[in-house]
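Q: show me the folded form of this:
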Amino acid sequence: MTSRHNERLMARRQALREQHKRELEEAKRRQAAQLAVITDFDQRIARLEAAELDVAKAVAKAVDVFGGRKEAAEALGLTAAQVRDYMSRSADDDADQDAEHDSGRDANPDETARTEAPEAHPQPAENEPSSLPAGY
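A: Now for the predicted structure:
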């Protein structure tokens, strides 16, 4: 009787292990699919933002070519508010690029990192006792 009981118990444990393993695998598959969807979404948003910036630059160029916002709006079939928004985006991007360019010109990034960033794992001085046991 004891051996039959043990066999049933072992079979039940094995079935539970297998069920748990299947559930974990399914959770991993679901998580991987969710991560793939989020990554794809982020990439598409980045492309959309780049395309919107390209449109803003094209509108800014149209304003220059047509001689004003009103004329560009009429030629492009946009409202004055849309032209103003695109001009604002283009100006913001130009300002961001100028700021990046100016900050990069001031200092060598390698030199800045060496002088400003503390060591991630400082080494003890030669005469400083270690907290590790001898031999490590």
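Q: rest of the way, CA atoms for contacts and neighbours
A: Will do.
Q: of all residues in the protein, which one is nearest the centre?
A: Centroid check for the chain by Cα atoms, centre = their mean gives residue 42 as the closest residue, at 7.9 Å.
Q: Proceed likewise with the subsequent sequence, for comparison:
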Amino acid sequence: MTTTRTAPRRRSRPRAPTTEWGHELYCYGHLIQAAVARARTAGHDQLADVAIRDAAVLRGHAVRAVYLASGAVDVAVETGDDELLDAVARQWRNTVARRTYLTGGFGSRHQDEAFGDDFVLPPDRAYSETCAGSAR
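A: Below you'll find the model as predicted:
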């Protein structure tokens, strides 16, 4: 339960007007704090680098995967990291060739709003996340 539902009403409008995103933002905050704490204590963290560089295709939640790829391209361009840029370009080519509908839709799985396996693009239940298209 959120405080907008359990706290006595003292205001005319709810404290958090978009409660459907409240939990997501709450979780993001924890992840950001954890990342900052890790960077402060451990220095540069190569775990994310390895996960991005070694992947053959974009995977997982379609929107988040495309945003992650976009961010990785920004980092690669800003730092002159051609190896990272090549890795993301390879993943993009493979994803477009294997996991994208002819209409350009991303994400064949309703569950998790995610990319499916290579060449598994069911026409009758295509999720085709429109937000992922915006991330391009």
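Q: TM-score for the pair, please.
A: Here the TM-score for the pair of chains, by TM-score structural alignment, normalised by the length of structure 1, is 0.30; 60 aligned residues with a Cα RMSD of 3.9 Å.
Q: just to revisit the earlier point, check which helix or strand covers the residue nearest to the centre of structure 1.
A: helix 2-66 (DSSP states H and E).
Q: between whichever helix or strand comes after that helix and helix 2-66, how many degrees?
A: Scanning forward in sequence from helix 2-66 of structure 1 by DSSP H and E, the next helix or strand is helix 69-76. With axes from the mean of the first three to the mean of the last three Cα atoms, to 10 degrees defining the directions, helix 69-76 of structure 1 sits at 120 degrees from helix 2-66.
Q: buried stuff in the helix or strand following helix 69-76 of structure 1?
A: Under the assignment DSSP H and E, the closest C-terminal helix or strand after helix 69-76 of structure 1 is helix 80-106. Neighbour counts over helix 80-106 of structure 1 (16 or more other Cα atoms under 10 Å) mark 83-84, 86-87, 89-90 as buried.
Q: now helix 80-106 of structure 1, how far from the centre of its chain.
A: Its chain's C-alpha centre and that of helix 80-106 of structure 1 lie 22 Å apart, by Cα atoms, centre = their mean, to the nearest Å.
Q: counting contacts, what elements does that helix pack onto?
A: helix 2-66, helix 69-76 (3 or more Cα pairs under 8 Å, 6 or more residues apart in numbering; DSSP states H and E).
Q: most tightly surrounded among these?
A: Highest mean neighbour count among those (mean count of other Cα atoms under 10 Å): helix 69-76, with a mean of 17.
Q: other residues contacting that helix?
A: With contacts defined as Cα atoms under 8 Å, 6 or more residues apart in numbering, helix 69-76 of structure 1 is touched by 59, 62-63, 66, 79-80, 83-84.
Q: so after the lengthiest helix in structure 2, what's the next helix or strand?
A: Counting by DSSP state H, the longest helix found in structure 2 is helix 19-42. Next along the chain after helix 19-42 of structure 2, taking DSSP H and E as the criterion, comes helix 47-54.
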